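Student: From the sequence below, what's the structure:
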Amino acid sequence: MPITIVTIAALVLALVFSMFRILREYERGVIFMLGRFWKVKGPGLIIVIPFIQQMVRVDLRIVVMDVPSQDVISQDNVSVKVNAVLYFRVIDSERAIIQVEDYYSATSQLAQTTLRSVLGKHDLDEMLSERDKLNNDIQELLDSQTDAWGIKVSNVEIKHVDLDESMIRSIAKQAEAERVRRAKVIHAEGEMQASEKLAEAYKVLASQPGSIQLRYLQTLTDIAGEQNSTIVFPVPMDLIKPMLDAIGGKSQQS
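Tutor: Got it, this is the predicted structure:
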């Protein structure tokens, strides 16, 4: 008889202690009474009546989910592999438990399909150069669809866009051709600016006849400083014409 009383007392104490649950600051408890939703409790010490009430813990912290690499065919028919990272958290514990069986798995599958559908509407150049815009489009679409589950998608970041070796070589050739084109354009613009400056210099020199002679002398000085043994320098007739006229006048006088 004493053993039976001790056993009953131990069972009662165990039952009483099992009623108390402790939830951390970032946790909430969704309570069901006889299978029907009752309320959301926490954080702190809460009481759950055994056999009558059941509790499901929900974590409210931000979840970092790695979206597996997806095979995507871009709008310009280029096959690429894209993976991303997803940041989301539960903002409504009741809907996260009642409206969807497994909100983590559901969000993961939805992120994969959304990533393929959104990127498939863009060209490869847009995937490589406009990641911020694509991230925002994916985040807004996911957030609108997971709102019914009590899930808030705060951010989506595309991590890698993997290309085939042949496509990498094609992009490298395209980039090289673009650099050559820019170099030719810059060279042509430089020639245009140089011709404009030469035309302005000619106008200034032409306004003063003596300035052309001084410029020739300056050029001879520059060439002589290079220690050349032989200097071939064209002399225009306009430059020596005054000298020839002076010599011809002296010959006539004599």
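Student: okay, CA-based contacts and neighbour counts for the rest of this
Tutor: Fine.
Student: all helices for the stretch 1-150 of the chain, in order.
Tutor: Taking DSSP state H, counting those that start in this stretch as the criterion, the stretch 1-150 of the chain carries its helices at 2-18, 93-98, 103-119, 124-129, 131-146.
Student: Name the residues that touch the last one?
Tutor: Spelled out, it's helix 131-146. 107, 110-111, 114-115, 118-119, 127, 151-158 (C-alpha atoms under 8 Å, 6 or more residues apart in numbering).
Student: ditto for stretch 167-182
Tutor: Applying C-alpha under 8 Å, 6+ apart, stretch 167-182 turns out to have no external contacts.
Student: in it, what counts as buried?
Tutor: For stretch 167-182, the neighbour count (16 or more other C-alpha atoms under 10 Å) marks no residue as buried.
Student: ok, now stretch 77-96?
Tutor: 79-96.
Student: ok now the longest helix anywhere in the chain, how far from the chain's centre?
Tutor: Using DSSP state H to define each element, the chain has its longest helix at helix 165-207. The chain centroid and the centroid of helix 165-207 are separated by 30 Å under C-alpha atoms, centre = their mean, to the nearest Å.
Student: Past that helix, which element shows up next along the chain?
Tutor: Under the assignment DSSP states H and E, the closest C-terminal helix or strand after helix 165-207 is helix 209-224.
Student: and that next one, what does it pack onto?
Tutor: helix 165-207 (3 or more C-alpha pairs under 8 Å, 6 or more residues apart in numbering; DSSP states H and E).
Student: Can you pick out the ones from the buried residues of stretch 77-96 that are in strands?
Tutor: Secondary structure assignment (DSSP state E) places 79, 80, 81, 82, 83, 84, 85, 86, 87, 88, 89, 90 from these within strands.
Student: one more to line up against the first:
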Amino acid sequence: MSIPVIGIILAIALLILMNTIKVMKEYERAVVFFLGKFQTVKGPGLIILIPFIQTMTKVDLRVVVMDVPTQDVISRDNVSVKVNAVIYFRVVDPEKAVIKVANAFEATSQLSQTTLRSVLGQHELDDMLAERDKLNVDIQNLLDQRTENWGIKVANVEIKHIDLDESMIRAIAQQAEAERSRRAKIINAEGEMQAADRLAQAARTLASEEQALQLRYLQTLKDVAGEKTNTIIFPLPLDLIKPFMEISAKGKTRES
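Tutor: Below is the predicted model:
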């Protein structure tokens, strides 16, 4: 047997061997077809195929991180924004991922774009900015339901950026400033109300106790006397001398 013939035989044998013995890594699975019909899922480890009768498609089970391209979204209150996101998903059913969809990754990418626009379009701009975590969960749940038939599990969705035009940024800044001004006025009004209540309470206390009113009057005299001035004109209230007038009247009654 000539050397060329031996070489051809060895090449054929090597080709058959390569199509017979396969090694799947821990994160890989082999979807095996027997004469074009699905047979089983094998792996990880060493698997043996019948050459030209059994074929296989390799599937990666690791989590895939996919950027969702920037999408133009019109919110429910008719504000145009640009939104992009990132999704985390993985294949959990290799059979469905191969048989049910031609390209699982491309299908998931396209579906994520339409779902992002659909979900965010149902919310107002304030909800997009303030409730991002809730929107992430809503998008993730909806995507997970739609990709379940493809054997794909969407683990997480994160909205990365919500971009606004300059006019909308200025409008939001003006709205925030107006809100801060409103809160400041409310706090000031509440402070004035509390001060008025305390003053009214103090006035009622002083009115019910004549001695307290006299002590307050004398304290005021002391404070004024401490001022650097030559002349002090201070009115003498009738309530202050009323007790002395009553004592004087009682004395005259006794004398008569």
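Student: if we can go back for a sec, among the contacts of helix 131-146 of structure 1, the buried ones, what's the ChimeraX command?
Tutor: Buried residues within the contacts of helix 131-146 of structure 1, by 16+ other C-alpha under 10 Å, are selected in ChimeraX with:
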select :107,111,114,115,118,119,127,151,152,153,155,156,157,158
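Student: ok, so of the contacts of helix 131-146 of structure 1, who is nearest residue 4 of structure 1?
Tutor: Residue 4 of structure 1 has its nearest neighbour among those in residue 151, at 50.8 Å by C-alpha to C-alpha.
Student: one step back: to residue 25 of structure 1, which of the helices of the stretch 1-150 of structure 1 lies closest?
Tutor: helix 93-98 (13.9 Å).
Student: and that closest one, how far out from the chain's middle?
Tutor: That offset, for helix 93-98 of structure 1, works out to 34 Å (C-alpha atoms, centre = their mean).
Student: contact partners of it?
Tutor: 28, 30, 40, 58, 90, 103, 148, 149, 150, 151.
Student: Between all of those, which two are separated the most?
Tutor: Between any two of the contacts of helix 93-98 of structure 1, the greatest separation by C-alpha to C-alpha is 18.6 Å, found for 28 and 148.
Student: Name the residue in the two with the higher neighbour count.
Tutor: residue 28 (23 against 14; other C-alpha atoms under 10 Å).
Student: list the contacts for the more buried one?
Tutor: Shown in contact with residue 28 of structure 1 (C-alpha under 8 Å, 6+ apart): 40, 41, 42, 43, 57, 58, 59, 60, 93.
Student: give me the number of residues near the spatially closest residue to the fifth one that is not a sequence neighbour?
Tutor: Closest residue to residue 57 of structure 1 apart from its sequence neighbours, by C-alpha to C-alpha, 6 or more residues apart in numbering: residue 29 at 4.7 Å. The number of residues packed around residue 29 of structure 1, counting by other C-alpha under 10 Å, is 23.
Student: now do residue 136 of structure 1
Tutor: 15.
Student: hmm, back to that, now the contacts of residue 28 of structure 1: which count as buried?
Tutor: 40, 41, 42, 57, 58, 59, 60, 93.
Student: okay but the fifth one is in contact with residue 29, surely?
Tutor: Pointing back at residue 58 of structure 1 there. Yes - using C-alpha atoms under 8 Å, residue 58 of structure 1 is in contact with residue 29, at 6.2 Å.
Student: shared neighbours of those two, anything?
Tutor: Common neighbours of residue 58 of structure 1 and residue 29, using C-alpha under 8 Å, 6+ apart, do not exist here.
Student: Across to structure 2, which of the contacts of residue 28 of structure 1 hold up?
Tutor: Of these, the contacts whose aligned counterparts also meet in structure 2 (both residues aligned by TM-score structural alignment, their matches' C-alpha atoms under 8 Å) are 40, 41, 42, 43, 57, 58, 59, 60, 93.
Student: Distance check, the fourth one against residue 109 of structure 1.
Tutor: Using C-alpha to C-alpha, to the nearest Å, we find residue 43 of structure 1 at a distance of 30 Å from residue 109 of structure 1.
Student: got it, and residue 143 of structure 1?
Tutor: Separation of residue 143 of structure 1 from residue 109 of structure 1 (C-alpha to C-alpha): 14 Å.
Student: do residue 251 of structure 1 as well
Tutor: Residue 251 of structure 1 is 107 Å from residue 109 of structure 1, by C-alpha to C-alpha.
Student: Neighbour count for those two, which is higher?
Tutor: Neighbour count, other C-alpha under 10 Å: between residue 251 of structure 1 and residue 109, residue 109 has more, with 14 against 9.
Student: Give the equivalent position in structure 2 for the more buried one.
Tutor: For residue 109 of structure 1, the aligned position in structure 2 is occupied by residue 110, per TM-score structural alignment.
Student: Likewise for residue 46 of structure 1?
Tutor: Under TM-score structural alignment, residue 46 of structure 1 pairs with residue 47 in structure 2.
Student: How about its match: what's its closest non-neighbour residue?
Tutor: Once chain neighbours are set aside, the closest to residue 47 of structure 2 by C-alpha to C-alpha, 6+ apart is residue 22, at 5.3 Å.
Student: is it true that that neighbour touches residue 48?
Tutor: Yes - with contacts counted by C-alpha under 8 Å, residue 22 of structure 2 reaches residue 48, the gap being 6.3 Å.
Student: Pick out whichever of the two has more residues nearby.
Tutor: residue 22 (17 against 14).
Student: Report the contact partners of the more buried one.
Tutor: Counted by C-alpha under 8 Å, 6+ apart, residue 22 of structure 2 has contacts 46, 47, 48, 49.
Student: Give the ChimeraX command for selecting the buried subset of those.
Tutor: Only the buried entries of the contacts of residue 22 of structure 2 go into this ChimeraX selection, using 16+ other C-alpha under 10 Å:
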select :49
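Student: can you tell me which of the contacts of residue 22 of structure 2 are in strands?
Tutor: Reading strands off the contacts of residue 22 of structure 2 with DSSP E, I get 46, 47, 48.
Student: In JSON lines, list the residues you listed along with distance to residue 134 of structure 2.
Tutor: Shown next, in JSON lines, are those (distance: C-alpha to C-alpha, whole Å):
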{"residue": "46", "distance to residue 134 of structure 2": "44"}
{"residue": "47", "distance to residue 134 of structure 2": "45"}
{"residue": "48", "distance to residue 134 of structure 2": "48"}
